[in-house]
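# build the 3D model from these lines:
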Amino acid sequence: MKDFAISEDPAVQAQLDRLGALSLPQGRLGLDTVRELCRRLGNPQDRLPPVFHVAGTNGKGSTCTYLRFMLEAQGLKVHTATKPHLVRYNERIRLAGELISDDLLADLLKEALDAASNPDLGPDLEPSFFEVTTAALFLAFARVPADVCVIETGLGGRLDATNILAASACSGLATLGLDHEAFLLSPDPALPQEPLARIAFEKASIAKPGCPLVTLSYPTLAMETVRATAQAHEAPLFARGQAWDARIDDAIHYHDARGTLMLPLPTLAGTHQAENAALAVAMLRHQSAVAITPEAMAAGIRAARWPARLQRLGEGPLTARVPGRTVWLDGGHNPDAGLAIARHLAAQPPVHVIIGMLANKDPSAILGPLGTHALSISVVPAPGHDAHRPEDLAAHSALPVRSFADVDQALAALPTQGDVLIVGSLYLAGDVLRRNGEVPD
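The predicted structure is shown next:
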């Protein structure tokens, strides 16, 4: 099973099956294929409303969510592209505030896939899943009226399919950390060699000439790389600690050259969410395509929802297994995510950890920061993917590690006391939301 291959709509499923048969040709990197695919489709990426384009290791999806809710609080119609989806592929494309319909999704995927393999248009492009997805979302955004677009990159930024955009109202850079190293740190003597600097280069390369690049602050070498990359792209740089800043306590105290704002803390759990909200505010404050009032910013921060990011699960079939207890769900799987989860849970009671983690991820990224705050460790599969075995995780924990066929069984076997954290993979998180009846809308 592939994470994108299931839909209850037969027309969508037919196109997802075609997507599932695609693979990235060995050794092919670059944007030539997606550019040619979009050319065959009439270059929809050149006919979009103003775009806010966001990259980063962690926090980019949350930053996009804050942007969306603040823009919508201003009364604007917003197209949003985020990834990955948790339960339904439709979650990747939101049109004027609503998830794309099955009928339109099926039509656009078919149009993009047909254009890639139509001999009358040229040789078969053999596009990847991500290239077809990007072409389809550009078609949707170009054809359905809206005031603004918010687009999240996938891996990296420089070679991400969304980076064929010629311009943006504003580019944003969230947290930087090590993840997807096999792709983002592939050897290239012409590029920065220090790992975090290379990550910074890849992600900051979404910068566009004359378009503001708004960033957080980073370690010295990474910040120097971001600055050099912005300069190379002729993009004005607005970095935290220099062009803007935010102090976070019981509110977000935001400050830049235009003045000071006091904004509410997000309802989303975790102190890092206030940092993501501040970045979104800074992006809105350093662009000129749309005007957003402080009142709309505050309303958007309060209203923002983003599933599977320290989400407290509601009542449902899974949480009924552990009545009266808090069940946290987070798709985190890298060191930055592990630290953010641990910081939040430090003020909460200890938790039983149920973890399903892809085999190519480091278990210590999550289990290490949790430390003694973990009451027990239960291992479950990451649905549809190769996952770590119990013995793999046992090496990273002083606690005994038990194995279960799924989250339902793991919850049922827990002791009668103690809250719960389900963590390790967005694929696992999507399965949990589906099983608990909390499908994102």
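# make it CA atoms for all contacts and neighbour counts henceforth
Will do.
# which residue ranges of the stretch 151-300 of the chain form strands?
170-173, 213-215, 237-239, 244-248, 252-256, 259-263 (DSSP state E, counting those that start in this stretch).
# what's the closest of these to residue 51?
Closest approach to residue 51 among these is made by strand 170-173 (6.9 Å; Cα to Cα).
# can you tell me what sits against that closest one?
51-56, 60, 203-204, 206-208, 211-216, 279-280, 283-284, 286-287 (Cα atoms under 8 Å, 6 or more residues apart in numbering).
# ok, residue 136 to residue 61 distance?
From residue 136 over to residue 61 the distance is 19 Å, taken as Cα to Cα, to the nearest Å.
# scratch that, residue 12 is what I was asking about
On the measure of Cα to Cα, residue 12 and residue 61 end up 25 Å apart.
# now do residue 142
22 Å.
# between those two, which one's more packed in?
residue 61 (25 against 19; other Cα atoms under 10 Å).
# just checking, next helix/strand downstream of the helix or strand containing the more buried one?
Here residue 61 sits within helix 60-73, counting by DSSP states H and E. Where DSSP H and E defines the elements, the next helix or strand beyond helix 60-73 is strand 78-81.
# now for that following strand, which elements pack on it?
Helices and strands touching strand 78-81, by 3 or more Cα pairs under 8 Å, 6 or more residues apart in numbering; DSSP states H and E, are helix 60-73, strand 93-95, strand 148-152.
# another sequence for comparison is provided below:
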Amino acid sequence: MDYQSAVAYIESIPKFTKKNSLSHTRYLLIKLKYPGVLRKITHVAGTNGKGSVCIYLRDILLGEKKSVGTFTSPHLVRINERFLIDKDEVSDEGFLEAFHEVYDTVKEMEAEGYEHPTYFEFLFVMAMVIFEKADVEYIVLETGLGGRLDATNSVIKPTLSIITSIGPDHQSILGETIEEIAGEKAGIIKRNVPLIFDGREKKSRKIIENAAKNASVPYEIVDDSSYQLMNIRGKVIDFLPSTGYDKNDVWSINVYGEYQIVNALLAIRAAALLLETQSYPDSFKETVKNTEIPGRMEEVVPNIFVDGAHNLQAVTEACKVLNQISEEAEALPVVLYSAVSDKDYRKIIPYICTHTKAKEYAVVGLTNSRGVSGKELAEVFHENTKEKIVVKENVQETIEYIKSESENRPVFCFGSLYLVGEIKAALGGKSNAKF
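Take a look at the predicted model:
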């Protein structure tokens, strides 16, 4: 197969279906001679913040002249984004070579009576092959969904585990309560593998801490006491870490949202542990200041912001940033929202309407098969606000609309990473990784 045929094959694999067992994925890895097994692997789970933590950690390690393979999901514009070697997406040639190795091995397994891997399982194994061929020293793995049963959890002995913030999402799969969801995320904890986790949510903190103790795991907690907010200047946030590592000097991050401080600190502590340093080098500080997070309140063109917030916890933070930027711009924004059917948009939309002030709200349907129609989203908005509602059925016809509105006011587009990807693609944008 050529590159386009390989991508088409992968996209034809069911995405949201029953997972295979971890032993199934391990068997596939074993048949491939367990690629990546000798690398220093950091395994990252959580509801929100996983991608940001992965990017911060990757950048810090690169700043220390280490080679890093990073596997994240979903991609925003192009599937190669999921496989980063340092900051570069895997080449089409590298992608295709890994694809053929996995494809051929899968066919051997099927001949033995094994099921075909799911979409995510196939991509995860491809990532391990890609990183083995690139001979990276460090691998950063973001879980796809949950943790305990996620394909990435087939890695038997990572170097470090990280769990980011926990909140309601994918309840039909992970459980209805925070405790149940936290239990699934805590499933990545492995005996004697150090853990760093976000402990701001009390219920999840108790579950994760107990799991760590039961597994004899050394752990560190990052929460609101781990830093002091010093100043917010537009996109620049200054903070003072309050850990035994800091030198009592002010750090900065260059992304919107105070919540990103905790994500940065999770990565900073992780890097210090991985590199076995008892202090934070000045290079850490410089790297964190210059790190950019694609798809997280990203200004893709002037005055048009995109954010992947898709559950109530993430939307709550996105609304805070939206209000901050609008106040600084001294203009009521346009808020564009989209959603996929398994998200709790009937709770999210009322929150948006009561926690933001907008010139008007707009809704758009996604090309994704799980996308909720613009008409259905508009009905929920009409139930919760008297402001004007603009309905668009696809992103292409939305682009001229948001471009014209952004001449005089900020436009915020959120509700799904699929929306972020479609908007960036339509605007001719790309992820921060190189093509």
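# isn't residue 177 of the second structure right up against residue 168?
Yes: counting by Cα atoms under 8 Å, residue 168 is a contact partner of residue 177 of the second structure at 7.3 Å.
# between these two, tell me which one has more neighbours.
Set residue 177 of the second structure next to residue 168 and count neighbours by other Cα under 10 Å: residue 168 wins out with 22 against 15.
# trace the more buried one over to the first structure, please.
Taking TM-score structural alignment, residue 168 of the second structure has residue 178 as its aligned residue in the first structure.
# for that match, which non-adjacent residue is closest in space?
residue 196 (6.7 Å; Cα to Cα, 6 or more residues apart in numbering).
# same question, residue 284 of the second structure
residue 60 (5.8 Å).
# which one in the first structure is aligned with the one you found?
Using TM-score structural alignment, residue 60 of the second structure sits opposite residue 70 in the first structure.
# what of residue 418 of the second structure?
So, by TM-score structural alignment, residue 418 of the second structure is matched to residue 427.
# surely its match touches residue 380?
No: counting by Cα under 8 Å, residue 427 of the first structure stays clear of residue 380, with 11.7 Å between them.
# what ranges do the helices span in the stretch 251-400 of the second structure?
260-274, 282-290, 312-329, 345-355, 374-384, 395-405 (DSSP state H, counting those that start in this stretch).
# just name the most buried of the ones you listed.
helix 260-274 (a mean of 22; mean count of other Cα atoms under 10 Å).
# now do that one and helix 312-329, the angle between them.
Computed with axes from the mean of the first three to the mean of the last three Cα atoms, to 10 degrees, the direction of helix 260-274 of the second structure lies at 120 degrees from that of helix 312-329.
# mean deviation of the one helix or strand residue 413 of the second structure maps to from the first structure?
Applying DSSP H and E as the criterion places residue 413 of the second structure in strand 411-414. Its match in the first structure and strand 411-414 of the second structure itself, once the structures are fitted together, sit a mean 1.0 Å apart by mean Cα distance after the TM-score superposition for the first structure.
# buried sites along stretch 98-111 of the second structure?
Buried residues in stretch 98-111 of the second structure, counted by 16 or more other Cα atoms under 10 Å: 98, 99, 102, 103, 105, 106, 109.
# save those residues as a markdown table, and put in secondary structure too.
Output for these, formatted as a markdown table (DSSP: H, G, I helix; E, B strand; the rest coil):
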| residue | secondary structure |
| --- | --- |
| 98 | helix |
| 99 | helix |
| 102 | helix |
| 103 | helix |
| 105 | helix |
| 106 | helix |
| 109 | helix |
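# relative to residue 337 of the second structure, which of those is nearest.
Nearest member of those to residue 337 of the second structure, counting by Cα to Cα, is residue 99, at 35.1 Å.
# I'd assumed residue 126 was in contact with the closest one.
Yes: contact status for residue 99 of the second structure versus residue 126: in contact at 6.3 Å, counting by Cα under 8 Å.
# which neighbours do these two share?
In contact with both residue 99 of the second structure and residue 126: no residue, using Cα under 8 Å, 6+ apart.
# list the contacts for the counterpart of residue 225 of the first structure in the second structure?
Superposed on the second structure with TM-score structural alignment, residue 225 of the first structure falls opposite residue 207. Applying Cα under 8 Å, 6+ apart, we find residue 207 of the second structure in contact with 179, 182, 183, 186.
# is the residue of the first structure most remote from its centre in a helix, a strand, or coil?
Going by Cα atoms, centre = their mean, the residue of the first structure most distant from its centre is residue 120, 36.6 Å out. For residue 120 of the first structure, the assignment made with three-state DSSP gives coil.
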